[in-house]
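S.K.: Need coordinates for the below:
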Amino acid sequence: MRADPPRLNRRAFLAAPIALTACDRFAAAEPTTNALASPLKDIVPAPFGATGMTWQIDQPDWVEQVLRHCSQLTPEWEQKMERTLGPGFAYDFEPSDRVVAFARDNGLRVHGHTVIWYSQGAEVFNDDLPRARFAAEYDRYISTFVGRYKGRMAGWDVVNEPVAEDGGGLRDCHWSRALGMEGYMVRAFEQAQLADPDAVLFLNEYNLENIPRKGATFLRLAERLLKLGAPIGGIGTQSHLNIEIPAGQITTFMRDAASLGLPIHISELDFPMQRDGGRMPDLRSTAERRAQQAARAGELAEAFMALPERQRYAFTTWGLRDSDSWLVRAEGKNRPDESALLLDAWGRANPAYHAVAAAFTR
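M.R.: All right, here's what the predicted structure looks like:
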């Protein structure tokens, strides 16, 4: 097994030179060593997290890398309603229990993901269910699920992805049809607070940096829910970054988000090299894509670093190494050559790693 590199002082850490430009100061970040990357938990000015699944905790190499780099773990799938809730409102939390136990046994704090999501639950919480039964089972699910881990979770994604895809409004879903567009969200936060009063409760969403209209709608929603009395304790931006967005767009969103005064979670960070379908052939070189990744990841890290310390909840990547990414797996995007995370499959630094380290250690 390759020996770990010596631990470096945070301020002295830079495994590769960073060329700065006026527009994209992180765009030229390049690795110059094949050594294992220095632990991210020693570099990031907040808990550094990644996702974990039950099959991964049986893999020694994954465990080694997670314990090397992480101080926080998010269950990637085991706490989603498609896994925890079955027909007849039967609950199964065994996989969730296993991931939470692994994290706690290894000194990692746990971030819960996710309680209420528009994408799941409609098979059981369907439109034919009487409204009184719907509301009662909704409350029971949240209180049972969240309460099961009372005092053991740092925070929860209580409501996930409530904003319409284009940012033009809020999503219509089975929850909103039964309990009201804002009502289902307020109710979820209230029930979660009753079940786990010390956890930080998050409103979580994606494409907030990528689509300014969606970011603005999300922040207005957070303000509205707070005015309605929802005990929101933090906001989560998933940060599945489009590496082609203009420089400065991430910074603008983070500055606007910070104005709410709530803790902010970079909750699902990745930055795909490959475009989704529906466009012209992608003629960018690998070097150009890597430069775009480094620029956007570095800008995000710099914007996170600029937050007051009390607002830096955690900095989490969706998967730790490239090989762990949902983008690579067959049940995800099935892109075996994708490289969208800070570490490669062997735990070495990708170019974006150096850009993030530069932002956090300068």
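S.K.: make it CA atoms for all contacts and neighbour counts henceforth
M.R.: Fine.
S.K.: burial count for the residue nearest to Arg275 when sequence neighbours are not counted?
M.R.: Spatial nearest neighbour of Arg275, excluding adjacent residues (C-alpha to C-alpha, 6 or more residues apart in numbering): Asp282 at 7.6 Å. Neighbourhood size, Asp282 [other C-alpha atoms under 10 Å]: 8.
S.K.: want to put them side by side, so please do this one too:
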Amino acid sequence: MNRRALLTSLALAPVIGGCRRMAVAGTPPPDLPPLRTITPGAFGTCVQVANLSDPAWLDLARTHVSQLTPEWEMKMEYILADGLGRPRLDRADRIAAFAHDNGMALHGHTLIWYAQGQEAFAGLDNAAFDRAFDGYIATVAGRYRGKVRSWDVVNEPILDDGSGLRDCHWSRRYGQDGYILRAFEKARIADPDAVLFLNEYNLEGIPAKGNQFLRLVERLLRAGCPLQGLGTQSHLWIDIPDGQIAAFIHELSQFGLPIHVSELDVSLRTGDRPDLRGQQERLVRQTARVTELAEAYSGLPPAQQFAFTTWGLRDTDSWFRRDDKDDGKDRPLPFDAFGQPNPMARALAAAFRA
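M.R.: As a prediction, this is how the structure comes out:
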């Protein structure tokens, strides 16, 4: 049995055996140490203000988590809901205060995203657009200066198929590379101490998109962009070919920059196509993908192991469980609805301790 197969079998053993150890809330089972204590770099999760009123979530987070990423309430859609003149920062403030009070790092997410901001900026002439763009970054990044460890400065600039960069309201004003450069330059001024990340999804699963990301990073660095970290969201699917995830992480590491696995989840769903495989077979595939990613991250030089973040802690926290296709059976995250470890949590622990 090779090493990856052994780690997969160890992660699945409690499920296959039909026995799941129960633990006091907030206390990990004896075979699962707090993930924050064994993860190279920080172990993170996303958070919404509603989580801060959930005692079970609080126990789980305080046990396993050392870094938080606001899932939605630090994004432009929330902050500019009342227009450019009245930014809403109340919920981001609450999350920042919670992170500070609990000794957790805070990763800011996100300053500029193609999917948000169009309505607030619509109708502005060029000069007003520039003032609003620069002012937004100065206001938000400046407010959390000294409170955040890092920022996703630009989120998801690449087309889904990897054929090029997205056309959006930002690129129509500044150019496809230009708006990214401008955002990083303004973020650097607003918070000189934060680590500034470019963040993107499906890099491991779609080679053309991964390659486009690498080329974009090369161009930005050549242009003098103060880009300091690379975020791969890692919303993985179970049928990514073996070895493809590790190969991309290796390519990403060649820049020598810190790497953030920034939004990990692995749905057991396979889209709309028929899939006759049972739940257990899908979990085996999921565990193999998670193991490969965690091993590749663990193999990075320590200076590049920035953080390993899951996009939620419990299955019921996941965005996959919020849509009209949810059948209550998906298990995309490390812990189940009761805070007990899924195979994913055990896969992470096995890989990080190997």
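S.K.: before we move on, the earlier item: corresponding residue for the residue nearest to Arg275 of the first structure in the second structure?
M.R.: Aligning on TM-score structural alignment places Asp282 of the first structure opposite Asp275 in the second structure.
S.K.: Likewise for Gln238 of the first structure?
M.R.: That one, Gln238 of the first structure, aligns with Gln233 by TM-score structural alignment.
S.K.: Pretty sure Pro212 of the first structure sits against Met254.
M.R.: No: taking contacts as C-alpha atoms under 8 Å, Pro212 of the first structure lies outside contact range of Met254: 11.0 Å.
S.K.: More neighbours: which of those two?
M.R.: When Pro212 of the first structure is set against Met254 and neighbours are counted by other C-alpha under 10 Å, the residue ahead is Met254, at 20 against 17.
S.K.: who's in contact with the aligned residue in the second structure for the more buried one?
M.R.: Alignment note (TM-score structural alignment): Met254 of the first structure maps to Ile249 of the second structure. Under the criterion of C-alpha atoms under 8 Å, 6 or more residues apart in numbering, the neighbours of Ile249 of the second structure are Glu204, Ala296, Tyr297.
S.K.: ok, so of the residues you listed, who is nearest Arg36 of the second structure?
M.R.: Of all the contacts of Ile249 of the second structure, Arg36 of the second structure sits closest to Tyr297, with 14.8 Å by C-alpha to C-alpha.
S.K.: Looking for the alignment partner of the closest one in the first structure.
M.R.: By TM-score structural alignment, Tyr297 of the second structure lines up with Phe304.
S.K.: separation between that match and Ala258 of the first structure?
M.R.: Distance, Phe304 of the first structure to Ala258 of the first structure, using C-alpha to C-alpha, to the nearest Å: 9 Å.
S.K.: Of those two, which one has the most company?
M.R.: For Phe304 of the first structure versus Ala258, the count of surrounding residues by other C-alpha under 10 Å is larger for Phe304: 29 against 20.
S.K.: how would you label the more buried one: helix, strand or coil?
M.R.: helix (DSSP: H, G, I helix; E, B strand; the rest coil).
S.K.: Would you check that it makes contact with Arg310?
M.R.: No: the criterion here is C-alpha under 8 Å, and Phe304 of the first structure misses it with Arg310 at 11.4 Å.
S.K.: buried set for stretch 184-197 of the first structure?
M.R.: Neighbour counts over stretch 184-197 of the first structure (16 or more other C-alpha atoms under 10 Å) mark 184-193, 195-197 as buried.
S.K.: now it: which residue numbers in the second structure?
M.R.: Going by TM-score structural alignment: stretch 184-197 of the first structure matches residues 179-192.
S.K.: Now tell me what touches that stretch from outside.
M.R.: With C-alpha under 8 Å, 6+ apart as the criterion, stretch 179-192 of the second structure contacts 112, 134, 137-139, 141-142, 145-146, 153-154, 170-171, 173, 194, 196, 220, 225-227.
S.K.: Can you lay out the contacts of Ile249 of the second structure as a markdown table showing distance to Ser262 of the second structure?
M.R.: Shown next, in a markdown table, are the contacts of Ile249 of the second structure (distance: C-alpha to C-alpha, whole Å):
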| residue | distance to Ser262 of the second structure |
| --- | --- |
| Glu204 | 13 |
| Ala296 | 14 |
| Tyr297 | 12 |
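S.K.: closest to Gln212 of the second structure among those?
M.R.: Once C-alpha to C-alpha is applied, the member of the contacts of Ile249 of the second structure that ends up nearest Gln212 of the second structure is Glu204, at 11.8 Å.
S.K.: Mind telling me what that closest one corresponds to in the first structure?
M.R.: By TM-score structural alignment, Glu204 of the second structure lines up with Glu209.
S.K.: who touches the closest residue to that match other than its chain neighbours in this structure?
M.R.: For Glu209 of the first structure, ignoring the flanking residues on the chain, the nearest one in space by C-alpha to C-alpha, 6+ apart is Ile250 at 5.1 Å. For Ile250 of the first structure, the contact set (C-alpha under 8 Å, 6+ apart) comprises Glu209, Asn210, Arg296, Glu299, Leu300, Ala303.
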